[in-house]
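Peer 1: Would you be able to build a 3D model of this:
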Amino acid sequence: MVGQANEKTLKRAQWESFSFELEAPGLVRVTNDSYDEDGHSYTVNVETDVPVACECKAFEYQDGPCKHMVAVAIREPVLMAAQAVPIPDGGQAKNTCQNGQTGCCGPHGDELPCFDCYQDRR
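Peer 2: The predicted model follows:
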């Protein structure tokens, strides 16, 4: 996807100041902080680790990805967050170690970690 962007788009995606907000799995709100005025915030759709669409006019009218899509694609933590799958129980992850013990291996567990988790530094 990044390889399909023109040189100007690649440079702008790298040099301009962006902020990112995860709206939902697969949806990232990209705001261009390089501008003083409002209205430079767009949602980028991410599917299977690739930005595939943006609601900005540049994506609608030009060939290839826009700078918002490239900005998401070149920032690995943002791209990874966009792919995160929500936890079905409302976000309360259970710290389960490889031995099947629950609660022993998280940073706030009531017990010391089991040996396997300690050795793996979990």
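
Peer 1: all contacts plus neighbour counts: C-alpha atoms, from now on.
Peer 2: Fine.

Peer 1: Stretch 48-61: end-to-end distance?
Peer 2: By Cα to Cα, to the nearest Å, the extent of stretch 48-61 from end to end equals 24 Å.

Peer 1: Residue 42 belongs to a strand?
Peer 2: Yes - under DSSP: H, G, I helix; E, B strand; the rest coil, residue 42 falls within a strand.

Peer 1: Settle this for me: it is touching residue 58, isn't it.
Peer 2: No - Residue 42 is not in contact with residue 58 according to Cα atoms under 8 Å; the separation is 11.0 Å.

Peer 1: Second input sequence below; structure requested for side-by-side comparison:
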Amino acid sequence: MHPLNQLEFSSRIAKRAQYEAFEFTLVSEGVQIRNGSHEHPGEHEYLVRSDDGVPASCTCPADEHYEGACKHRVAVAIRRPLVDAIATKVDPKVVAPDGGRIDTPADPSENGPVSDEECSECLDDFPCWECVRTGKKPLPE
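Peer 2: Next up, the predicted model:
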């Protein structure tokens, strides 16, 4: 079941959770969420914790004082990859801001020498991401 189906919130909260400029950082305790929509974003930074894949609590004042989930919890729930990363205790160093995984590029020496072979995805003087990621081709300087 999607985490949003397990939270109670108003349509106003749902809209704010979607349009405000939230920045997410996966930390060992959950998701650190900063609201970039504010003039002083550092003063609007909170921790959302998850319980069984559902954003269960937030350190913001609204989550403590009002009924239903705050916009921060809803914002995390909307971004399913974040919820999944929290639930599976993924190492924060391997999760991208969009919730995708960051594959650490392999050591090029493990893949053999840099190759000059043609790749259909590479542009003339610019290699594709897969060739760079695997160490087959370097990025031009």
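
Peer 1: So which of residue 42 and residue 58 of the first structure has more stuff around it?
Peer 2: More crowded of residue 42 of the first structure and residue 58, by other Cα atoms under 10 Å: residue 42, with 18 against 14.

Peer 1: Could you list which residues are in contact with the equivalent of that one over in the second structure?
Peer 2: By TM-score structural alignment, residue 42 of the first structure lines up with residue 46 in the second structure. By Cα atoms under 8 Å, 6 or more residues apart in numbering, the residues touching residue 46 of the second structure are 32, 33, 34, 58, 59, 60.

Peer 1: what ranges do the helices span in the second structure?
Peer 2: 11-19, 61-65, 71-78, 80-87, 129-133 (DSSP state H).

Peer 1: Now distance to residue 54 of the second structure too, for these, in a markdown table please.
Peer 2: Below are those laid out as a markdown table (distance: least, Cα to Cα, whole Å):
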| stretch | distance to residue 54 of the second structure |
| --- | --- |
| helix 11-19 | 15 |
| helix 61-65 | 14 |
| helix 71-78 | 7 |
| helix 80-87 | 7 |
| helix 129-133 | 33 |
